[in-house]
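# just coords:
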């Protein structure tokens, strides 16, 4: 039996938050941050939920200006 994805709970929370907030990402920043942290913790574990998420996060960081 396949093992449960360690970040599935956070991925579902993102989907639920985005749907509830008409897909306005800024209103879901807390759950998105929780997903980032989960993906960092489970980086070596082939998480399907994290595949692409960490790549997206890294590419977004380079475009952010403070």
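Now that the structure is in, tell me what you want to look at. The structure presented is a predicted model; accordingly, all values stated were derived computationally and were not measured.
# all contacts plus neighbour counts: C-alpha atoms, from now on.
OK.
# residues contacting residue 9?
Residue 9 sits next to no residue when contact means C-alpha atoms under 8 Å, 6 or more residues apart in numbering.
# centroid-nearest residue for this structure?
The residue lying closest to the centre of the chain (C-alpha atoms, centre = their mean) is residue 35, at 3.7 Å.
# and that one, what helix or strand is that in?
helix 29-41 (DSSP states H and E).
# next, the one to line up against it:
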């Protein structure tokens, strides 16, 4: 059985927030920050959910 992604809960919260706010990202910044905090706690490739954030960091 695969391990649960450690940041899955935060990713789901972002989706819920975006749906509730007609996909206006600015209304979900607090939830997005929670995901960023979660991603910062784990080594690269530990969380599939965080892979998009890792790519953004490499590009900047």
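Thanks, I have the structure now. Worth saying up front: this structure is predicted, and the values here are computed from it rather than measured.
# that older thread, in the helix holding residue 35 of the first structure, which residues are buried?
Across helix 29-41 of the first structure, burial judged by 16 or more other C-alpha atoms under 10 Å covers 31, 32, 34, 35, 36, 38, 39.
# the nearest residue to the fourth one once chain neighbours are set aside is in what secondary structure piece?
Pointing back at residue 35 of the first structure there. Spatial nearest neighbour of residue 35 of the first structure, excluding adjacent residues (C-alpha to C-alpha, 6 or more residues apart in numbering): residue 10 at 5.3 Å. Using DSSP H and E, residue 10 of the first structure maps to helix 8-20.
# what number of residues lie near residue 22 of the second structure?
9 (other C-alpha atoms under 10 Å).
# can you pull the contacts of the residue mapped onto the residue nearest to residue 35 of the first structure from the second structure?
Counting by TM-score structural alignment, residue 10 of the first structure lines up with residue 10 in the second structure. With contacts defined as C-alpha under 8 Å, 6+ apart, residue 10 of the second structure is in contact with 31, 32, 34, 35, 38.
# mind putting those in TSV, distance to residue 14 of the second structure included?
Formatted as TSV, the contacts of residue 10 of the second structure follow (distance: C-alpha to C-alpha, whole Å):
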residue	distance to residue 14 of the second structure
31	6
32	6
34	9
35	8
38	13
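# having no further points to raise, I will conclude here.
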